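K.L.:
Prediction below, plus the sequence it came from.
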Amino acid sequence: MRVHNTGNHTKMNQKGFSLIELSLALIIIGLLATPFLYQYNTYTNRRVKEQTSLSQMTIARAVSDFVDANGRYPCPTPYTRDEDATDHGREFCPPAIPVPGTCNGGICRATGRDANAAGGPDPVLIGAVPYASLNIPYEMALDGWKRKITYAVSERMANGSITPFDDTQGAISIVESDGDNLAPNAIVGSQPYLLVSHGDNGAGAYSTSGVLVAPCPAAVNGRERENCDNDADFETPGLDATGAGLRTLVAGAQYSDDVVYYDVSGLNGLWSYSAINNEDIRNNNLGYVGVGTPDPMVEFDVGGDIKAGTTHTIRYCDANGANCFTPDIIAGAGISCDGTSTEAMPGIANNAALCDLALPPGIITGPPCPNNQLANAVIGGQLQCVPYP
């Protein structure tokens, strides 16, 4: 006996996307995502560069504070120190090892110019930023790619052997990509220190764990190699007409993605520490110095007001250089009349104290002014009192 199923059959439509439809969908998604990916990549690159610049400026300020407090530059910390090392980020001023031209223990010693004219090259130490000795966060010792920033310093300026401190004794040479030598104080190769971020590819940089990210390029990549070959010569991309850095990311001998920071204030050579007192500075400019004015007319010309707790000067004059008086007129023993009670000094005029006879007895009949007030007139024998200004 045959049994027939008389129930209804439902036909299921399981049709999916065809390859053509899927391809069109991917193309549309790609077209929509391309602008977003471009903007995201631009944003990421900008953030990396901004962080690198922030780190280098933070380090530079900390180095300046260190010099002010210690009378020398800090030594570098070893490249190869891991984050868990007890001396991580501490400066290390090495003894005789490594010898010039070699590296040892994460610090390299290069040979720079003969800064002290002693008949031999002065050494340069190269390592990582000693953030702990500079009292800055560890993150500020890293560039935007989270790699250690290279710190090179003239060794004699870091080991305290220069007394009194002289900021012209640097032994590091910086050359722009166009061949110009950046010479502070008009002395070639006299940069005290500099900072290098090894850029996008990290050639010559060390990771946070103290491992080399990528080896220093071969000699054919001259510009890229100059900042990681552990000598005392460095190269900065320089600036174009708009002030932008001339970074070149095209493979070859001209490739340069490094970000080099050097102390601009040291390069202008306008000021240096006094050889007599290390807390004083002197002006090295042969011409005039202007503050707030592009055209100074005297040795130190300030276009505006100066706020200072103390000043040392021989005389004070008006804007025309006339009507001068000496400081003792208004300070010290000079601010007096005859030294008796018969005269009072209501002011200063004609380069001298202005003295008037004191009031005869009986002119003032009223009470004195209360505390925190002063008299500015007498009317009918009564003092007219006003609050202190």
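P.N.:
Done, it's in.

K.L.:
Every contact and neighbour count from this point should use C-alpha atoms.
P.N.:
Will do.

K.L.:
Wasn't Leu383 part of a strand?
P.N.:
Yes. Looking at Leu383 with DSSP: H, G, I helix; E, B strand; the rest coil, it is inside a strand.

K.L.:
wait, it sits on Ala377?
P.N.:
Yes. Here Leu383 reaches Ala377: they are 6.1 Å apart, a contact under Cα atoms under 8 Å.

K.L.:
for comparison:
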Amino acid sequence: MNANHRLPRSNSGFTLTELAVVLVIVALLLGGLLAPLSAQIDVRNTSDTRRALGEIREALLGFAAANGRLPCPAPASTASGANGAGIDPLVGTTLVACPSESGVLPWATLGVAETDAWGHRYTYRVSAAFAQALPSGSKAAFQLSTQGTLDVYSAATGGAVVATGVPAVVVSHGANGFGAFTSDGVQLWVGDSNDEAENQLTGGGFAMANTTFVSRTRTPRFDDEVAWISPGVLFNRMITAGKLP
């Protein structure tokens, strides 16, 4: 056989143009799949956090029924595992008032999760009169006539009143986490939403700019989840527990 007589070689490879077209198609398909998946994860996290807030509300009411007061906020800047992390500062001390009315939820004292579904701590503020140490011989730190100092609105400016005279408020800072504290005791960027700013801690986590909060429908710039203890529900739970009147 003539060595120069060879069978034609078939070209089974792809050109660069064909590869580019395939990559574009794959990217489009993945993008179409990832967007709904991201939305599903956000919906699930929101649902899980709302359920957790319901459990937190019950834990706060249970604490009040057992101890005659609401718990004090835990220090926001204390990292998990450090001394005092997630602990009500009044527990086991001789203090008669909360060192601060603002901080994070005392998760360890209440026996609830430290963070929401996005891994951020819950901001917690309490009206001081509802979190005092019990006077000698008293079953509760407050009376039926005690007024809360916290209010909830539908917007930071010009919003309608949602709740007034509230004893305590708990905030999840949502998926964006703006203003939330992490388990390391570090506050995330506060963002640029006035409505979300109403729900955020100031002063290194020991204060808040005012006594008002915002609870509203979610938007691209607002995704906080806000829960509160209403006076009527708290008083009814205390009466049932024999702490009031």
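P.N.:
Perfect, thanks for sending it. Here the structure is a predicted model, which is why all the values come from computation and not from measurement.

K.L.:
Who has more neighbours out of Leu383 and Ala377 of structure 1?
P.N.:
Leu383 (18 against 11; other Cα atoms under 10 Å).

K.L.:
residue in structure 2 matching that one?
P.N.:
Aligned counterpart of Leu383 of structure 1 in structure 2: none (TM-score structural alignment).

K.L.:
distance of Leu383 of structure 1 from Ser154 of structure 1?
P.N.:
If you measure Leu383 of structure 1 against Ser154 of structure 1 using Cα to Cα, to the nearest Å, the figure is 70 Å.

K.L.:
most centrally placed residue in structure 2?
P.N.:
In structure 2, the centroid-proximal residue (Cα atoms, centre = their mean) is Ser172; its distance is 1.7 Å.

K.L.:
can you map out the strands along structure 2?
P.N.:
102-104, 123-126, 150-153, 161-166, 168-172, 201-202, 207-208, 212-214, 225-229 (DSSP state E).

K.L.:
corresponding residue for Asn227 of structure 1 in structure 2?
P.N.:
By TM-score structural alignment, Asn227 of structure 1 lines up with Asn199.

K.L.:
my guess is its match meets Phe213, correct?
P.N.:
Yes. Between Asn199 of structure 2 and Phe213 there is a contact under Cα under 8 Å: 5.3 Å.

K.L.:
Pick out whichever of these two has more residues nearby.
P.N.:
Neighbour totals were compared for Asn199 of structure 2 and Phe213, and Asn199 leads with 32 against 24 (other Cα under 10 Å).

K.L.:
List the residues that contact that one.
P.N.:
Going by Cα atoms under 8 Å, 6 or more residues apart in numbering, Asn199 of structure 2 touches 123, 171, 212-214.

K.L.:
Please list which of these are preserved in structure 1.
P.N.:
Retained in structure 1: 171, 212-213, out of those (criterion both residues aligned by TM-score structural alignment, their matches' Cα atoms under 8 Å).

K.L.:
Which residue ranges of the stretch 151-300 of structure 1 form helices?
P.N.:
Listed in chain order, the helices of the stretch 151-300 of structure 1 (DSSP state H, counting those that start in this stretch) span 222-225, 264-268.

K.L.:
okay, now Gly86 of structure 2: neighbour count?
P.N.:
Neighbours around Gly86 of structure 2, by other Cα under 10 Å: 29.

K.L.:
That one maps to what in structure 1?
P.N.:
Aligned partner of Gly86 of structure 2 by TM-score structural alignment: Gly89.
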